[in-house]
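Novice: What shape does this take:
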Amino acid sequence: MSHVTPPQQPTITDRARKLAAQILLTAGSRVKRVVTSTIAGEEPEHSPELDGLPPFPVVAYFADTPNQGYQLRQWLPVLERVAAQHPVAIVTRHWELTEQLRETTDLPVLFVRRLDGLRRLYEQIDAKTVVYVNNGWRNFQSLIYQRALHVHVNHGESDKISMVSNQAKAYDHVVVAGRAAIERHRRALINFDLDKLVVCGRPQLDLDVASVLAPVDGRRTVLYAPTWSGEDDANNYTSLDLYGTAIVRALLDRPDVRLVYKPHPRVLTAEEPAVVQAHAEIVRLVTAAREAGAPHELPLEADILGLFEDADLLVTDISSVGLDFLYLRPDVPIVLTDRRTDRARIVAEAPVASVVDIVDGDTVGDVGTLLAANLAQDPHHDARARVRDHYFGFARGDSSRRFLEFVTDCVARRDAMVADLDAAAS
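Specialist: The predicted model follows:
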């Protein structure tokens, strides 16, 4: 819990500042913050508009810092659709992220710093279903609230080991993409109730995303999208430090390729020396090629989904990027990397690895030939389509419908459960 400075006697200026920071809310399915006024560096204990809030049966809880905000942002369009039927509020525990989100979405973004304030807020808005998009440790403070169903949805579908944490056992339901995710939980967790898993595909991928890049005549586009290095070695799937520069040099050597380099957002704030060095070298190489007239791109801050449409080949690591691409662009080849150079292990842990070519310690020396083969033809096209069904299983557009139906069911079941509890207590 954050340290709180002992309160001081408010001055006239303090009261004026608080008055200037009041926000007008309108009740209904959507509530928009109209006025924001805070002093730089000054963080309140909670949002000033918490008094008098209407009910919000659905809450998206996010307690992490702005550095992890991308995990929630990809869910915002989906939550905005849910809000058309069930009022939705976002609850945060970090003031800077609160301010950022209020510039991004019309959904109400409510901030509470302390655990006791969080409990009071949930009671006040009668939260019925609380949604969690990551595995942040502060999720467990939110789970203390007893009169709601708690649903983990995660922020992507991938074969990373972090996708099957024992933390899943704490939630009433865990939303997953398809059969591959069910098997992942069955393989990895002991004493886990598989009935907690709810298959909803990838609702975020049903939404239209504007293409970021225009095609370039005479060049095919290769998207290199490495992941970050994870919290520990077991969760480290990045190719940057081992193969990144070799992959980029091989692609820059081809006059018929436009390279697009888009690393995971957390690569931009990485501290591991080898990752920092490799990223800087790749940016230097691409920048130099651009200055020489080549149409390569460095959309470091772009939405990764907006880069998919123009790609003729994806080179990526074990992460959600490869599976999202498989879902959206099943006719386009993928090349995966394996930093552990363990073909049996990667195929066992990631079914997609069985239907793609892999850059690892054994093949990186001839990476140019490997990439050229996938640009010349699509050697795994039919097998890749079968694996796509294994991960997702239904057509684009159905995920959003299934997710909304599931949330609606959660809200209704919660009301019935609370009514039974109250009746038994009376």
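Novice: use CA for all of it now, contacts and neighbours both
Specialist: Will do.
Novice: The stretch 201-350 of the chain: helices as residue ranges?
Specialist: All helices of the stretch 201-350 of the chain, identified by DSSP state H, counting those that start in this stretch, fall at 245-252, 273-291, 320-328, 343-349.
Novice: Just send the ones you listed back as a markdown table, with distance to D126 too.
Specialist: As requested, the helices of the stretch 201-350 of the chain are exported to a markdown table (distance: least, CA to CA, whole Å):
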| stretch | distance to D126 |
| --- | --- |
| helix 245-252 | 52 |
| helix 273-291 | 45 |
| helix 320-328 | 34 |
| helix 343-349 | 41 |
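Novice: to compare against the first, here's another:
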Amino acid sequence: MNYKDCEVVVYFCGGINSYYQIKQWQRPFEELNKTQKVLYIITDYEVYKQYLNDQTLEVIYIETFSDLIEFYDNNEFAVTLYINNSLRNFQAIRYSRGYHIHLNHGESEKESMRSNQSQAYDYVFTVGQRGIDRYKEYLLNFDVNKFIQVGRPQLDFITKMDIKKDNSQRVILYAPTWEATHASMNYTSVPKYGEQLCKKILEDKRNILIYKPHSAIGTIDEDCEISNNKIMKMVEESQNAYYMEEENINDVFTLVDFAFFDNTSVMIDYLHTNKPAAYIEILEDQSINELTKAFKTINKDNIHNVIEILEDELKNDSNNEQRKIVKEYYLGNYKQGESMDIFTKKISQYIIQRNEKIGNIKK
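Specialist: Model prediction:
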């Protein structure tokens, strides 16, 4: 197999529950492909089949480590991009004749976003200054030259969504995360507050609920799965509720009047809208402190007053001024299309830089 005309590889290790990560980068990578040909390497066959159904960029399925080594050696790619933290990313990082750039699928204040794994990549692209500061705070051997701020290209491709509703109705988004693989990363509010929250929202006919859980919700914890199923049943039985699957989560923000989030990258992207929201606290984590200046915090002390808080925030938006400051810290200050332009130029810069180095080695 010869893919020598491809200079950019997107290496994806993840199961079908992680397919949303591919969807999230779809539009930026399609734009990048106009100037630098992009190839996806996928290591899961179910993901590969799904990709063929709804993606247009070139793709190859590689199952074994030995096939991956041979494929890289035969094609000499300039840049490899990574959109998650899979441990199997390190199978591709062994390739030493190209640059490895970590993008992730979104920034959050979860511990995975400040992992020492980042040191293995040649460069890590961050959204705003907070992305750089977060690594600086937690890494013992922080190298500022590895962390490059490019903004959030996804936000350049938001399209307006519509929903049938009366003028008096408000759209409320509940977008919880999953339970993760270990306790220190389990920020999901679903088993603790999810059912109670959705029930309270739907008691008022002025509210339209959009439920958008993480695609892996309930895959690790049985209690989480049970609660998610109960919420799904609640949504199905209500005329004022919707379940959101594969649609772009950033697009649904155009509908939303208020949102409830766990500690996720979705909450950070939502800063782009300048709309009020609430953060649901499950784990006490000081790293979230700066972000919570932008939103109300819901926890065990005030969950019983959640509707009163919702109504007050819809009317007064008490965090509005502080949120503007937090937004710039997390997302930067980019004009429409500027982030995508910076992203493309940085990739091109590293391709040229890499090719020059390879040329010097051959001489």
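Novice: follow-up on the earlier one: so which of the helices of the stretch 201-350 of structure 1 comes closest to T98 of structure 1?
Specialist: helix 320-328 (25.6 Å; CA to CA).
Novice: and the closest one, what does it pack onto?
Specialist: With contacts taken as 3 or more CA pairs under 8 Å, 6 or more residues apart in numbering; DSSP states H and E, helix 320-328 of structure 1 sits against strand 313-316, helix 381-391.
Novice: Can you lay out those as a markdown table showing distance to I346 of structure 1 and mean neighbour count?
Specialist: Shown next, in a markdown table, are those (distance: least, CA to CA, whole Å; neighbours: other CA atoms under 10 Å):
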| stretch | distance to I346 of structure 1 | mean neighbour count |
| --- | --- | --- |
| strand 313-316 | 14 | 24 |
| helix 381-391 | 15 | 18 |
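Novice: For K128 of structure 1, find the nearest of these.
Specialist: helix 381-391 (29.8 Å).
Novice: what stretch of structure 2 does the closest one fall on?
Specialist: Matched against structure 2 by TM-score structural alignment, helix 381-391 of structure 1 falls on residues 320-330.
Novice: which other helices and strands contact the lengthiest helix in structure 1?
Specialist: Across structure 1, the helix with the greatest residue count (assigned by DSSP state H) is helix 398-425. Counting contacts by 3+ CA pairs under 8 Å, 6+ apart, helix 398-425 of structure 1 packs against strand 129-132.
Novice: mean shift between the strand it packs on and structure 2?
Specialist: Superposed on structure 2, strand 129-132 of structure 1 shows a mean distance of 0.4 Å to its aligned residues (mean CA distance after the TM-score superposition for structure 1).
Novice: any residues touching that strand, and which ones?
Specialist: With contacts defined as CA atoms under 8 Å, 6 or more residues apart in numbering, strand 129-132 of structure 1 is touched by 57-62, 139, 148-154, 407, 410-411, 414.
Novice: Onto which residues of structure 2 does that strand map?
Specialist: Alignment note (TM-score structural alignment): strand 129-132 of structure 1 is matched to residues 79-82 of structure 2.
Novice: just the strands in structure 2 please.
Specialist: In structure 2, the strands defined using DSSP state E lie at 8-12, 38-42, 58-61, 79-82, 99-102, 123-126, 147-149, 170-175, 207-211, 241-243, 258-261, 277-280, 296-298.
Novice: Tabulate those strands (TSV), appending distance to S287 of structure 2.
Specialist: Below are those laid out as TSV (distance: least, CA to CA, whole Å):
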stretch	distance to S287 of structure 2
strand 8-12	28
strand 38-42	33
strand 58-61	37
strand 79-82	24
strand 99-102	21
strand 123-126	17
strand 147-149	19
strand 170-175	20
strand 207-211	26
strand 241-243	30
strand 258-261	16
strand 277-280	13
strand 296-298	14
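Novice: what's the closest of the ones you listed to P191 of structure 2?
Specialist: Among the strands of structure 2, strand 277-280 comes nearest to P191 of structure 2, with 12.3 Å by CA to CA.
Novice: so how far is the closest one from its chain's centroid?
Specialist: Distance of strand 277-280 of structure 2 from its chain centroid, counting by CA atoms, centre = their mean, to the nearest Å, is 17 Å.
Novice: And that strand, what does it pack against?
Specialist: By 3+ CA pairs under 8 Å, 6+ apart, strand 277-280 of structure 2 packs against strand 258-261, strand 296-298.
Novice: Superpose on structure 1 and give me the mean offset of the last one.
Specialist: When you say that, I think you mean strand 296-298 of structure 2. Mean for strand 296-298 of structure 2 is 0.8 Å (mean CA distance after the TM-score superposition for structure 1).
Novice: Run through the neighbouring helices and strands of that strand.
Specialist: Here strand 296-298 of structure 2 touches strand 277-280, going by 3+ CA pairs under 8 Å, 6+ apart.
Novice: residue in structure 1 matching A259 of structure 2?
Specialist: Residue pairing (TM-score structural alignment): A259 of structure 2 is matched to L314 of structure 1.
Novice: mind listing what its match touches?
Specialist: V222, L223, Y224, A225, G322, F325, V332, P333, I334, V335.
Novice: now do 10 Å
Specialist: Listed by CA atoms under 10 Å, 6 or more residues apart in numbering, the contact set of L314 of structure 1 reads 221-225, 260, 308, 321-322, 325-326, 329, 332-336, 371, 374.
Novice: Kindly report the same for L52 of structure 2.
Specialist: E58, V59, I60.
Novice: For stretch 204-220 of structure 1, what is the distance to the chain centroid?
Specialist: Using CA atoms, centre = their mean, the offset of stretch 204-220 of structure 1 from its chain centre is 20 Å.
Novice: equivalent range in structure 2 for stretch 163-176 of structure 1?
Specialist: With TM-score structural alignment applied, stretch 163-176 of structure 1 matches the range 113-126 in structure 2.
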